[in-house]
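[1] Have a look at this prediction, sequence included:
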Amino acid sequence: MGIHTGEKCIVCGQVFTDADDVVVCPECGTPYHRACWQKNGACINLPLHESGKSWESTKPREETRNTRICPDCGTGNPEDATHCSHCGKPFLRPEEQQEGTPTLREQLQQAAERMGSADPTCGLNEEQKLDGERLEDVANFVEQNNLYYLPKFLRFSKGGRISLNFPCLLFPQYYLAYRKMWAAALIVMGIMLLLKIPQSLQQMQILLPDYLPTLRQTGAPAELLQTFQAFSSRLDAHETLLYNAAMISSYLEIIISILLGLFGNRLYYRFVLRKVHKLVQEDVSPDMKRRRLRQEGGVNGWFLVAMLGIQMGASIIFSLIMMLVILLS
């Protein structure tokens, strides 16, 4: 007996049987007939999505009390079964189990993961359009973490805009590079480096007076000491301006990070659509098109490492330029 056998599909109202092809919403776990899911194109159990809760079985507790659920395929088995009657997976004896039988939520998550790995569209209608592009093409381009992105992309195609992305909030340029959005990554990095200038000048204004005695003790040339002293005096003359500029730049950094965290998924959605639209115009076979989409899309950890190296190099060059400004001032 399947895990959803006896439950009702909220679209057609029919009871699920063992022979039915059942899929679940990757967000709330509501079960549907695959045909019903594809007909609607998305989960219609909006109250669960709005409340953040998960679907729960409506079966009486007595029906499932003596049922052993297979953690691999979700089939119900007699409590004393030694292996799954559907997929043949052997069950651990009670003394061998460390965490017990998976909860319904865990089983639904496992089912969603299995569905996502076998089907890049995660059970959605592959012919459905996302602002003119086939969902299957978009899924092949995204490739990694479709269970997270496709439901959000569906909301964007219906007018949604805001969706929190924590990696993009905390590490915007690295997230963008990881997702192969190089132009956006370099622009964000450049803006962040420019916003560091007032903060760096303020730090120099604070630290230079304490650093000058150390330079004298080390026997630094008098010309160098005079240059640093003159530069320190100029910074002191604009202390209030530097403080205000540093505060403003800090706030701007925070605001930019928040905006990228809120609109990062939307930015990625537009990037995916542009790339997919360009790639599907190529006159190639369906298999080649699928390979091209996955080659151009997905993620690349080396791009993240490259962005880290670029930012470190840019920071070093920036520091050298600041030092040159001091010496020539």
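    Right, received. Where do you want to start?

[2] use CA for all of it now, contacts and neighbours both
    Noted.

[3] Packing partners of the strand or helix carrying Phe263?
    Using DSSP states H and E, Phe263 sits in helix 239-279. If you count contacts as 3 or more C-alpha pairs under 8 Å, 6 or more residues apart in numbering; DSSP states H and E, helix 239-279 packs onto strand 133-134, helix 135-142, helix 146-157, helix 166-170, helix 172-178, helix 182-217, helix 286-296.

[4] next up, a second structure to put side by side with the first:
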Amino acid sequence: MSTLSGGQLHCSPIRIKCKRSLNAIAESLKDELYNGNKVPTTGWGSVSDDIEYLKPAAIERPVVGHPDVHAETAHTPRRLKARYYWDAADPAATRWLGDSADKRRTNHLRAVDLVLAEAVEDHEFVGVVTTRNDDELDYVERGLRNTFTRIDASSSVRLDSLDTAIASEFYLWLLHRYDGDQRLSEGLSLEIVRSLSSEDGLSRPTSLKSGADIDRVELAAGVLSAPNRFGPAQFAVQDDALELALELELHQDGSFKIVVSKSVYDGQLRRLPRELKGQRLVDDAVFTILPKVLSAYSSDKSWPNPGYTQLKRRAREVLGPLVSSAGESIPGEVGA
């Protein structure tokens, strides 16, 4: 479980179709606020609510604030921000305390945040929910579907949209740009690829957590070994306009984790408190930086040719001395 206000920032993409406006959705969520006097229950609140109530040992329930719509800025569209709460049953506590125990003691309060903005298509909204946990995603998806069905009977909620998937080739491109031209677009540069995972055709994983540099033998071999699948990768980019060095781990399904401790703003935003920094980081990642990075990938006319050829050549340069001394063939070479 993660929220914008504290802890790690895990995010999964979401797409919602609904015929109501962003403001109308926010007003409808205010009619379904979480009520801590009716445990167990579900409901909505504000992303600014006190997260102390979400600690495992917490018994009391919060008096929640209201979901609200944040104004458009120079870099982000209008966004609805809301916190979804639910009481998760604790079977062990129920066995220990009995069925007649205070439900606040046999149910743990859980929450994730929703950030939603209008998409290009009419009546469509895109954004994220702050979790990558499968059990939480299942619960949240059911809750969101129930809520939006009450708002608009024809609405739909998708947490597994194919248009958010990240191709394996993207991670190779990222490695290629890190090894060469790190300027991805105007005002956006790739600072580091800190780690990269891959999986071979037999589903055997390899993880390079101490640096994804093509000079590493394991990575060079992976580049030349088909049909390796790459991802996730942890990398950092610098956005000059945002005055932000953002580090995140991007997964193949489009979900990601922001590494808050390594993500730094310059200028006046450097001293943002954690509860505000999290909101700003997610806004900037979702609506500015990730779209820029993916656009740089899709519009790069040097990829896959000659970029991929150059990357394989670099990998062969790394492996050449090693395999030659052993009398073996380089993976991917004719006769290998």
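    That came through fine. No experiment lies behind these values; they were computed from the predicted model shown.

[5] After superposition, what's the TM-score here?
    Here the superposed chains carry a TM-score of 0.30, computed using TM-score structural alignment, normalised by the length of the first structure; 167 aligned residues with a C-alpha RMSD of 6.4 Å.

[6] And the helices and strands packed on helix 239-279 of the first structure: which comes nearest Ala230 of the first structure?
    Nearest to Ala230 of the first structure, of all those, is helix 182-217, at 10.6 Å by C-alpha to C-alpha.

[7] in the closest one, what counts as buried?
    Within helix 182-217 of the first structure, the residues scored as buried using 16 or more other C-alpha atoms under 10 Å are 182, 184-186, 188-189, 192, 195-199, 201-202, 204-205, 208, 212.

[8] Kindly calculate the angle that it makes with helix 239-279.
    150 degrees (axes from the mean of the first three to the mean of the last three C-alpha atoms, to 10 degrees).

[9] Pull out the buried positions in the very next helix or strand once past helix 182-217 of the first structure.
    Note on helix 182-217 of the first structure: by DSSP H and E, the next helix or strand toward the C-terminus is helix 222-237. Judged by neighbour count using 16+ other C-alpha under 10 Å, the buried positions of helix 222-237 of the first structure are 225, 228-229, 231-232, 235-236.

[10] With stretch 265-273 of the first structure instead?
    Buried, per 16+ other C-alpha under 10 Å, within stretch 265-273 of the first structure: 265-266, 268-269, 272-273.

[11] With stretch 243-258 of the first structure instead?
    For stretch 243-258 of the first structure, by 16+ other C-alpha under 10 Å, it's 243, 245-246, 249-250, 253, 256-258.

[12] Let me know the closest of those residues to Pro151 of the first structure.
    Ile258 (21.8 Å).

[13] How many residues are close by the residue nearest to the closest one when sequence neighbours are not counted?
    Counting by C-alpha to C-alpha, 6 or more residues apart in numbering, the nearest residue to Ile258 of the first structure once its immediate chain neighbours are dropped is Leu169, at 5.8 Å. Neighbours of Leu169 of the first structure under the rule other C-alpha atoms under 10 Å: 20.

[14] What separation do you get for Leu169 of the first structure and Tyr175 of the first structure?
    9 Å (C-alpha to C-alpha, to the nearest Å).

[15] thinking again about what came up before, can you redo the buried residues of helix 222-237 of the first structure as JSON lines with distance to Arg290 of the first structure?
    Shown next, in JSON lines, are those (distance: C-alpha to C-alpha, whole Å):
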{"residue": "Leu225", "distance to Arg290 of the first structure": "64"}
{"residue": "Phe228", "distance to Arg290 of the first structure": "60"}
{"residue": "Gln229", "distance to Arg290 of the first structure": "64"}
{"residue": "Phe231", "distance to Arg290 of the first structure": "60"}
{"residue": "Ser232", "distance to Arg290 of the first structure": "60"}
{"residue": "Leu235", "distance to Arg290 of the first structure": "58"}
{"residue": "Asp236", "distance to Arg290 of the first structure": "61"}
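
[16] between the residues you listed, which is closest to Arg114 of the first structure?
    Closest to Arg114 of the first structure, out of all of the buried residues of helix 222-237 of the first structure and judged by C-alpha to C-alpha, is Leu235, at 61.1 Å.

[17] Test my guess that that closest one contacts Gln205.
    Yes - counting by C-alpha atoms under 8 Å, Gln205 is a contact partner of Leu235 of the first structure at 5.5 Å.

[18] need the contact list for the closest residue to Val193 of the second structure other than its chain neighbours.
    Nearest residue to Val193 of the second structure, sequence neighbours excluded (C-alpha to C-alpha, 6+ apart): Phe235, at 4.2 Å. Applying C-alpha atoms under 8 Å, 6 or more residues apart in numbering to Phe235 of the second structure gives the contacts 190-195, 247-249.

[19] burial of Pro91 of the second structure, as a residue count?
    12.

[20] measure Pro209 of the first structure to Leu327 of the first structure for me?
    Taking C-alpha to C-alpha, one finds Pro209 of the first structure at 16 Å from Leu327 of the first structure.

[21] For Glu296 of the first structure, state which of the buried residues of stretch 265-273 of the first structure is nearest.
    Using C-alpha to C-alpha, these come closest to Glu296 of the first structure at Val272, 10.0 Å.

[22] ok, that closest one to His49 of the first structure distance?
    From Val272 of the first structure to His49 of the first structure the distance is 25 Å (C-alpha to C-alpha).

[23] and what of Leu293 of the first structure?
    Counting by C-alpha to C-alpha, the gap from Leu293 of the first structure to His49 of the first structure is 31 Å.

[24] Repeat that for Leu201 of the first structure.
    Applying C-alpha to C-alpha to Leu201 of the first structure and His49 of the first structure gives a distance of 48 Å.

[25] for Ser233 of the first structure, same thing?
    60 Å.

[26] and what of Cys168 of the first structure?
    23 Å.

[27] who's more crowded, these two?
    Using other C-alpha under 10 Å as the criterion, Cys168 of the first structure and His49 rank with Cys168 on top: 21 against 14.
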